[in-house]
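Engineer: Prediction below, plus the sequence it came from.
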Amino acid sequence: MTDQAGDEGGGSKSAPQRLTTRETAERLGVKPETVYAYVSRGQLSSNRAPGGRGSTFDATEVDALARRTGRREPCSPAGEPAVRTGITLIESDRYYFRGVDAAELALRYAYEEVAEWLWTGELRPGMRFAAPAEALAAARRTVGALPAHAGSTDRLRVAVVAAAAADPLRFDLSREAVLGGARSLIPTLVAALPTAGGDGGAEASAGALAPDAADGASGVGLARQLWPKLTAQPADEASLGVLDTALGLLIDHDLAASTLAARVAASARAHPYAVVSAGLGVLEGPLHGAASGLAHRMLAEVLERGGAAPVVADHLRAGRQVPGLGHRLYTGEDPRAAGLFALLAEIPGAAPALAAARDVVSTTARHAPLHANVDLALAVLSVSSGMDAEAGETVFAVSRTAGWIAHALEEYGERPLRMRPLGRYTGPRPPQPLPGATDSPPQ
């Protein structure tokens, strides 16, 4: 692997980005002629393009004008709303964080370092997050009050609320305040979860969560803090490396459903904890963060029945989609899955689950050209490591918290309440007669 990611992450200053007239018009949501009208009125400055053909415009100045003029967001070619973002690009079956290959970034750097790159565009080697004592105590007490059958996402949601209540300065939306809060919130969420194999309800409320000495501690990587929350199996370095890479790979994926919800909250100037709460609320859907649990159960059944054919057949017979396969943004294999499969192949204990996953892919390929997605790779990790079915959802939620914060920071710099689409009314046209009472009066 090259040193490109490290070089680009050094924080060096580059020349301001220049936009063509067409690109400027797209950002402003206007026609090219209107761009030159802005220039004539002194609202934009322009330079002649190299070769003297056309003009170029400073991207920062264009974005500032866009915020002032309050133009609407453009639409994608499919007619769906499009939101300008400089965080993640997905194209040609790859994805990039601020222009750097995201899969290579996650393979080379720890989760916290990838998060810092996503937030700031700077690489901070050795970065570690620590949970503040007051927020952690509040989160643990609140999580401990939940019933024993509560899921990990339930616990994460209430932990966010508790951490918010413990932070009287949560309404400070300045960049440094948001970043400081994010660096403490993520380890707080992890440390608030009960240790795998313990009683998450009564035991926690009694103060018997027995937090690991590394729980939320400065200097300890987040993957090492999260591992005992997912499984009672001891952590080896190779497996920790897979978990850390999974966290880095999942940090962001453009405007997924939960990220869009987070940006809507940030557009209304909700504080970062509320932004994360909005993301968690959407993440729990079976078509989003919870999808890995379906893949886990399927993979466990494949191992139990000795092959993928009968399991895949059951799904097809019932008209269900085979979990862990296909992704609307990739024509080939999900690059996140490819990265994790390569690491899992180096772990002997993961061999049976990895073979089962490949069996699922090859069996299904006889009927449909579908490739593995990241949910199937997470299922291999969770099944082979003795984790519960919801472990993948937990990894997804913890990791994506950093992405939601990145999008909140970006949205805080935009015009407030711009994420306000217009409804297309399809009901009866007014005026309609005032409805009369239809219920019989009480006797």
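Structural biologist: That came through fine.
Engineer: switch to C-alpha atoms for all contacts and neighbour counts from now on
Structural biologist: OK.
Engineer: Contacts for stretch 150-169 next, please.
Structural biologist: 134-136, 138-140, 142-143, 146, 170, 185, 188-189, 192-193, 200, 273-274, 276-277, 280-281, 284, 390, 393-394, 397 (C-alpha atoms under 8 Å, 6 or more residues apart in numbering).
Engineer: Put this next to the previous one:
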Amino acid sequence: MTTAQAAEALGVRPSTVYAYVSRGVLGRVSEVVEGRRVSFFDRAEVLGLAAERARSRAGVVSTLIESDVTSLDPRGRLLLRGHDIGDLAGQGFEQAAALVWQDDSVPWPPVHPDWRRAAEQVAVAGAADPRDRLVLALTLAGAADEHREDLGREHVLTVARGAIQLAPAVVGVAGGDAPNRPTRGGVAPGAPVAEQPGRVAGELWRALAGRTAGPAEFAAIETALVVLMDHELAASTLAVRIAASTRADPWSCLLAGLAVLRGSRHGGAGIRAAVLLREWMERGGLVGPPAAGFGHAVYEQTDPRAELLLERVAALSPEGAAAVESLSTEVLRRHGAWPNVDLALAALTVAGGLDDRAPAVIFAVARMVGWTAHMLEEQPHGLRYRPRAVAGG
């Protein structure tokens, strides 16, 4: 089958057919026809994939959605809007977000004062967990948005910038609030939300560490924010797209993503990886397969995000990098699993003396960029997610 025939059979664009090839979903052969190279696809394989897309299977949800935001190569390459993540990691977080959003608004404007004042009410709730404070702040800010139902591109981006800039002020923790983080006079829970004069990375470091970031620390957390911005159709991203398909407002879409991140198998994996890394550094033993920080559903070996972030951690803490290396070697030898970005986030948390829940917070703030891009991409399609149920065994 030609590319056009394969695209028609699958109900996607030709560019998506090639994306399936890059992800290892489809095979392809090339032949020279009348002086030009033409791609051909195995008919049975294409039709089998088309049937797979249409068939419900007990216990499995197989979802293929066209998207131009991110491209993953199982061999260890990640592209955002066609740009290699290694190239983007050298840019500022706001600049990289603008590329993902295909928007030129840098620097970002300040948060709307009504949203800022509403978010200050987080202090009244007294929530200790920074993830809870972030959810509360976005809920309150959304309630104060008089244009909440505006689904236009400019308003969606304004909400995204506002939510991301509010995050550092509302997730700060007091020095004694995190048992494994050194007391450094951190930001008190629910502190008033002031204007953020610095870049998001620096403000987030101050919130999670209780001190101003040095050059190596700033580079490390900014790299983490950039490499985590989007990763195709992760569970939280799919939740955001489902919410967007119902014409939910942008605040609600972001909250849908945050709700899914609360799970230990997604946004909380970095927290569990930090526990594993600390135990390894203290005792040097490994009991059973690691609960988090290793292996990936897509990458066959190396997670490129982990490599980039671990390079920054090595500059921040050679001792921490050595511990990660020895742990990774042992896990690979015993269980054949390669480190993923959750281990890198854990390494950043331990090396930087951050709050225990820092991996989940950094993940959430970064991923709001990708969620927003997917939100904008999904809205024109309308309601299209309606899986069918089958009888359980």
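Structural biologist: Received it, and whenever you're ready, just let me know what you need. Just so it is clear, the model here is predicted, and its values are computed rather than measured.
Engineer: if we can go back for a sec, could I have the buried ones of the contacts of stretch 150-169 of structure 1 as PyMOL selection syntax?
Structural biologist: The following PyMOL line selects those of those that are buried, judged by 16 or more other C-alpha atoms under 10 Å:
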select buried, resi 135+136+138+139+140+142+143+146+170+185+188+189+192+193+200+273+274+276+277+280+284+390+393+394+397
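Engineer: and the aligned partner of Gln91 of structure 2 in structure 1, how many residues sit next to it?
Structural biologist: Matched by TM-score structural alignment, Gln91 of structure 2 corresponds to Tyr109 in structure 1. Tyr109 of structure 1 sits with 20 neighbouring residues when counted by other C-alpha atoms under 10 Å.
Engineer: do the same with Ile347 of structure 1
Structural biologist: Count around Ile347 of structure 1 with other C-alpha under 10 Å applied: 15.
Engineer: List the contacts of it.
Structural biologist: Ile347 of structure 1 makes contact with 238-239 under the criterion C-alpha under 8 Å, 6+ apart.
Engineer: so how far is Ala379 of structure 1 from it?
Structural biologist: Going from Ile347 of structure 1 to Ala379 of structure 1 by C-alpha to C-alpha, to the nearest Å gives 15 Å.
Engineer: Could you do Trp227 of structure 1 as well?
Structural biologist: 15 Å.
Engineer: Neighbour count for these two, which is higher?
Structural biologist: Counted by other C-alpha under 10 Å, Trp227 of structure 1 and Ala379 do not tie: Ala379 has more neighbours, with 32 against 24.
Engineer: SS state for Glu149 of structure 2?
Structural biologist: coil (DSSP: H, G, I helix; E, B strand; the rest coil).
Engineer: In structure 1, what residue corresponds to it?
Structural biologist: For Glu149 of structure 2, the aligned position in structure 1 is occupied by Phe171, per TM-score structural alignment.
Engineer: Check Ala160 of structure 2 too.
Structural biologist: Aligned by TM-score structural alignment, Ala160 of structure 2 pairs with Ala182 of structure 1.
Engineer: Run a quick neighbour tally on that match.
Structural biologist: Count around Ala182 of structure 1 with other C-alpha under 10 Å applied: 23.
Engineer: helix/strand/coil for it?
Structural biologist: helix.
Engineer: and it, how far is that from Asp172 of structure 1?
Structural biologist: With the distance defined as C-alpha to C-alpha, Ala182 of structure 1 ends up 13 Å from Asp172 of structure 1.
Engineer: list the contacts for the residue lying closest to Phe97 of structure 1 once chain neighbours are set aside?
Structural biologist: Leaving aside its sequence neighbours, Phe97 of structure 1 sits nearest to Thr88 (C-alpha to C-alpha, 6 or more residues apart in numbering; 4.8 Å). By C-alpha under 8 Å, 6+ apart, Thr88 of structure 1 lies in contact with 95-99, 252-254.
Engineer: Go through the residues you listed and give me the one with the most neighbours.
Structural biologist: Result: Asp252 is most packed of the contacts of Thr88 of structure 1 (other C-alpha under 10 Å), 27 neighbours.
Engineer: so where is the biggest helix by length in structure 2 in structure 1?
Structural biologist: Counting by DSSP state H, the longest helix found in structure 2 is helix 358-378. Aligned by TM-score structural alignment, helix 358-378 of structure 2 corresponds to residues 391-411 of structure 1.
Engineer: what's the mean distance for that stretch versus structure 2?
Structural biologist: Comparing stretch 391-411 of structure 1 with its match in structure 2 after superposition yields a mean distance of 0.6 Å (mean C-alpha distance after the TM-score superposition for structure 1).
Engineer: for stretch 178-188 of structure 1, same thing?
Structural biologist: For stretch 178-188 of structure 1, the mean deviation from structure 2 after alignment is 1.4 Å (mean C-alpha distance after the TM-score superposition for structure 1).
Engineer: List of residues touching that stretch?
Structural biologist: Where contact means C-alpha under 8 Å, 6+ apart, the residues beyond stretch 178-188 of structure 1 that reach it are 119, 129-132, 135-136, 139, 159-160, 163, 170, 172, 215-216, 222, 272, 398, 401-402, 405, 409.
Engineer: rerun at 7 Å
Structural biologist: Here stretch 178-188 of structure 1 makes contact (C-alpha atoms under 7 Å, 6 or more residues apart in numbering) with 129-132, 136, 216, 222, 272, 398, 405.
Engineer: how about the strands of structure 2, start to end?
Structural biologist: Taking DSSP state E, the strands of structure 2 run over residues 29-33, 36-40, 70-73, 77-80, 83-84.
Engineer: For the ones you listed, please prepare CSV with the additional fields distance to Ala269 of structure 2.
Structural biologist: Below are the strands of structure 2 laid out as CSV (distance: least, C-alpha to C-alpha, whole Å):
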stretch, distance to Ala269 of structure 2
strand 29-33, 39
strand 36-40, 40
strand 70-73, 20
strand 77-80, 20
strand 83-84, 25
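Engineer: out of these, which comes closest to Leu286 of structure 2?
Structural biologist: Closest to Leu286 of structure 2 of the strands of structure 2, according to C-alpha to C-alpha: strand 77-80, at 29.4 Å.
Engineer: so that closest one matches what in structure 1?
Structural biologist: Mapping strand 77-80 of structure 2 onto structure 1 (TM-score structural alignment) gives residues 94-97.
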